[in-house]
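[1] Give the three-dimensional model of this entry:
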Amino acid sequence: MEPVQHDAGIVATGLARAFGAVQAVKQIDFAARPGEVTALIGPNGSGKTTLLLMLASLLKPDAGTVHVGGVNLGDDPRAARPLIGWMPDTLGVWETLTAREILISIGRLYGMDKATSAARADDLLQLVKLADLAAQPSRVLSRGQQQRLSLARALMNDPSILLLDEPASGLDPGARIDLRNLLRKFAGEGRTVVVSSHVLSELDEIADAAVFVAAGRTVRNQTVKEADAQKRRYSVRGLDHEALLDGLTAQGVPYTVPAGQRRAEALVDVATEAQAADVLRLLVEHGVSITAFAPTVGALEETYMSSVYDHESGGSATNPEETEK
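    This next block holds a predicted model:
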């Protein structure tokens, strides 16, 4: 990835943060560009939320620098806060206030007059499809509804930089699609959007780039285009298991068979999509009846398993029960 300029989006270098004896973040470099959705990916305990809190100016790093919209947070965090929209993984506060009152209060804290704050709140409640629940106290909202309210709260100051921690948590399938469309819309408007999530299939659909972290360190930076072009494992299914395996063998295609698999399935590793297309063509030409042919996991999950999982486990992500042919 090309370096991101300090006056654009987010640039964090050499970040470290400890809580007593626990070193939550050891050495993280992070960059996110305006006009893009950047995914922050890592296992539980990898330092993602601590990193987001530092990017949001809510937690001071022990070491390293953070520039947000050209502002050095170490010099003047208050100057950056009007630029930032922060969505934590839980709503967290003001359970007795209604959804509309929460948003109006946030607007007032940002210096809006009452009328402007109320109008902005109403617009955002419409945007996140909570207008019918505007007068309900937040404590009666479902987990998914609270997540949508939390997103609206993060948007009250019309930020140019959005930091979202597990925004899809608790959302039903329809709301997930709405969220995906909104985040792509925000990026299209030139905002810098950072999303931390364990739902990698969702990130495949919305992200332009990804930063992978593990054990408090940056493991890899990757664009989604690069992820799509990497070596992938494909699942091949056919009507007849023996015919499928005979076809792969005859065409010289190495494969593995998942242990205990009852379906006519084999796994093949391909370097490119063009090679995947060649494998499928060869099997069809050999007379194998193929019923399914697709990557076993998404592009970002492939990177996660090969980079982050191996980094954490110190081993291979390959299933040892697979039989290689």
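
[2] use CA for all of it now, contacts and neighbours both
    Fine.

[3] now the nearest residue to Asp269 once chain neighbours are set aside, what's its secondary structure?
    Leaving aside its chain neighbours, Asp269 sits nearest to Arg233 (4.4 Å; criterion: Cα to Cα, 6 or more residues apart in numbering). Three-state call for Arg233 (DSSP: H, G, I helix; E, B strand; the rest coil): strand.

[4] wait, Arg233 sits on Val270?
    Yes: with contact defined as Cα atoms under 8 Å, Arg233 reaches Val270; the gap is 6.3 Å.

[5] Can you show me the strands along the stretch 1-150 of the chain?
    Listed in chain order, the strands found in the stretch 1-150 of the chain under DSSP state E, counting those that start in this stretch are 10-19, 22-32, 36-41, 63-68, 71-72, 84-87.

[6] any chance of the ones you listed in a markdown table, plus mean neighbour count and distance to Arg139?
    Shown next, in a markdown table, are these (neighbours: other Cα atoms under 10 Å; distance: least, Cα to Cα, whole Å):
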| stretch | mean neighbour count | distance to Arg139 |
| --- | --- | --- |
| strand 10-19 | 20 | 31 |
| strand 22-32 | 21 | 31 |
| strand 36-41 | 26 | 29 |
| strand 63-68 | 22 | 33 |
| strand 71-72 | 20 | 36 |
| strand 84-87 | 24 | 18 |
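
[7] Reformat those strands as JSON lines; add distance to Asp246.
    Formatted as JSON lines, the strands of the stretch 1-150 of the chain follow (distance: least, Cα to Cα, whole Å):
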{"stretch": "strand 10-19", "distance to Asp246": "52"}
{"stretch": "strand 22-32", "distance to Asp246": "48"}
{"stretch": "strand 36-41", "distance to Asp246": "39"}
{"stretch": "strand 63-68", "distance to Asp246": "57"}
{"stretch": "strand 71-72", "distance to Asp246": "62"}
{"stretch": "strand 84-87", "distance to Asp246": "53"}
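
[8] Just the buried positions in stretch 265-284, please.
    Using 16 or more other Cα atoms under 10 Å as the test for burial, stretch 265-284 gives 265-270, 276, 279-280, 282-283.

[9] another one to check against the first:
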Amino acid sequence: MTNEHGGIVVEGVARSFGSVQAVRDIDFEAPPGEVTALIGPNGSGKTTLLLMLASLLAPDSGTVRVAGFDPVTQPAEVRTRVGWMPDTLGVWDSLTVLEVLKTVGALYGMKAAECALRADELLVAVNLTEFGQQPARVLSRGQQQRLSLARALIHDPEVLLLDEPASGLDPGSRVELRSLLRTLAAEGKTVVVSSHVLSELDEIADRAVFVSRGESVKSQTLDEAGNQTRRYYVQAQPMAALAEALGRYGVRFEVRGDSRREEFLVQLGSTAEASWLLRTLVMGDVVVTAFAPAGGALEETYMSLDTDRR
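    Predicted structure coming up:
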């Protein structure tokens, strides 16, 4: 029986390895046409959850639906629809980059001609065309990551599971990855990204699910994340004038920085409040030289959850 809504729906999932409870109770939803970020520290259960979504691990309890199918009872249906990019890529050292992609395509039942055409397209998409005839062993860590992404996309899956996809990528490749994932989501694919690079996820994701100690602790859209209480760094010339103005407007601040530069950290309830403060400072003849969030929207949520746990 399929779920007409597609995407991914996880309810009350748990999974143990002997006495270690890797996943205790996770609820997770990733709709089609969006990028969903899976955020949490090492050991929080992110990779275990992704393995269950990819039908490579069975949950001890709870329900999982991927593109409407159960990975436990319908693994073949799930695997044909899922592209899986693990956090570490094993390569067939003796095969060329093109042969790696063609081999993976064949494993998915693709015809040789279709597979060759698709492989060429993907090498362009991940900027590896010049390495097509090179053995996979010559690739750098970042190039291996790009090959791993191409492998995950070879059969044009409707669901994409990416575990730390930006690991090892240079800044230019990260920008290309971000653009590619946004394009895939716009095509209607379900994209799940697990990453530690929260600033990157602000630019990629539409929503986020936060996990800690094997449990899902919060879910929010990027719009919700952007409109929460956030910390801002403010600098002015001179800083004394800024301190006087903030005191006059009743805005509390902490002094931060080092011997090279001093800055004030203020906590503001919304983007509207931040806009009001900046406008008010400038109209009050305070020479503002810097005014920016102290971290990304998702990082702000992550830090507040971390504080709550303590």
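
[10] Could you report the TM-score for this superposition?
    After superposition, the two chains reach a TM-score (TM-score structural alignment, normalised by the length of structure 2) of 0.96; 308 aligned residues with a Cα RMSD of 1.4 Å.

[11] what span of structure 1 lines up against stretch 11-28 of structure 2?
    Aligned using TM-score structural alignment, stretch 11-28 of structure 2 spans residues 13-30 in structure 1.

[12] What are the contacting residues of the matching stretch?
    Residues outside stretch 13-30 of structure 1 that contact it (Cα atoms under 8 Å, 6 or more residues apart in numbering) are 10-12, 45-47, 50-51, 60-66, 211, 213, 215-218.

[13] quick one on the thing from earlier: next one: the residue nearest to Asp269 of structure 1 from Ala209 of structure 1, what distance?
    Distance, Arg233 of structure 1 to Ala209 of structure 1, using Cα to Cα, to the nearest Å: 21 Å.

[14] between these two, who's got more neighbours?
    Ala209 (25 against 20; other Cα atoms under 10 Å).

[15] Now check structure 2 for the residue matching the residue nearest to Asp269 of structure 1.
    The alignment partner of Arg233 of structure 1 in structure 2, by TM-score structural alignment, is Arg231.

[16] Assess the claim that that match and Phe291 are in contact.
    No: counting by Cα under 8 Å, Arg231 of structure 2 stays clear of Phe291, with 10.6 Å between them.

[17] By residue count, which helix of structure 2 is the longest?
    In terms of residue count, the longest helix belonging to structure 2 (DSSP state H) is helix 171-186.

[18] what's it packed up against?
    strand 35-39, strand 190-194, helix 198-204 (3 or more Cα pairs under 8 Å, 6 or more residues apart in numbering; DSSP states H and E).

[19] same thing but 6 Å
    Judged by 3 or more Cα pairs under 6 Å, 6 or more residues apart in numbering; DSSP states H and E, helix 171-186 of structure 2 has no packing partners among the helices and strands.

[20] Now that helix: buried residues?
    Buried-residue list, helix 171-186 of structure 2, by 16+ other Cα under 10 Å: 173-174, 177-178, 181-182, 184-185.

[21] Read off where that helix ends up in structure 1.
    Alignment of helix 171-186 of structure 2 against structure 1: residues 173-188, by TM-score structural alignment.

[22] ditto for stretch 275-283 of structure 2
    So stretch 275-283 of structure 2 is aligned with residues 277-285, judged by TM-score structural alignment.

[23] For the matching stretch, give me the average deviation versus structure 2.
    Here the mean offset of stretch 277-285 of structure 1 against structure 2 after fitting is 1.7 Å, by mean Cα distance after the TM-score superposition for structure 1.

[24] which residues sit against that stretch?
    By Cα atoms under 6 Å, 6 or more residues apart in numbering, the residues outside stretch 277-285 of structure 1 that reach it are Gly247.

[25] Once you drop chain neighbours, what's closest to the spatially most central residue of structure 1?
    With distances taken as Cα atoms, centre = their mean, Ala39 lies nearest the centre of structure 1, 3.8 Å away. Nearest non-adjacent residue to Ala39 of structure 1, counting by Cα to Cα, 6+ apart: Ala210, 4.4 Å away.

[26] tell me the SS of that neighbour?
    Classified using three-state DSSP, Ala210 of structure 1 is strand.

[27] aligned partner of it in structure 2?
    In structure 2, Ala210 of structure 1 lands on Ala208 (TM-score structural alignment).

[28] which residues does its match contact?
    By Cα under 6 Å, 6+ apart, the neighbours of Ala208 of structure 2 are 36-38, 219-220.

[29] Equivalent analysis for Arg108 of structure 1, please.
    Contacts of Arg108 of structure 1 by Cα under 6 Å, 6+ apart: none found.

[30] And it, what's its match in structure 2?
    In structure 2, the residue matched to Arg108 of structure 1 (TM-score structural alignment) is Ala106.

[31] picking up where we left off before, quickly note the distance from the match of Arg233 of structure 1 to Glu187 of structure 2.
    As for Arg231 of structure 2, its distance to Glu187 of structure 2 is 35 Å (criterion: Cα to Cα).

[32] cool, Gln267 of structure 2 as well?
    Gln267 of structure 2 sits 38 Å away from Glu187 of structure 2, going by Cα to Cα.

[33] How about Glu121 of structure 2?
    Using Cα to Cα, we find Glu121 of structure 2 at a distance of 16 Å from Glu187 of structure 2.

[34] And Ser94 of structure 2, by the same measure?
    Counting by Cα to Cα - Ser94 of structure 2 and Glu187 of structure 2 are separated by 35 Å.

[35] now Leu169 of structure 2
    24 Å.

[36] Those two - which one has more neighbours?
    Using other Cα under 10 Å as the criterion, Leu169 of structure 2 and Glu187 rank with Leu169 on top: 19 against 13.

[37] secondary structure element for that one?
    According to DSSP states H and E, Leu169 of structure 2 maps onto no helix or strand at all.

[38] Check the gap between it and Val23 of structure 2 for me.
    Separation of Leu169 of structure 2 from Val23 of structure 2 (Cα to Cα) stands at 29 Å.

[39] repeat for Arg178 of structure 2
    For Arg178 of structure 2, the distance to Val23 of structure 2 - Cα to Cα - is 29 Å.
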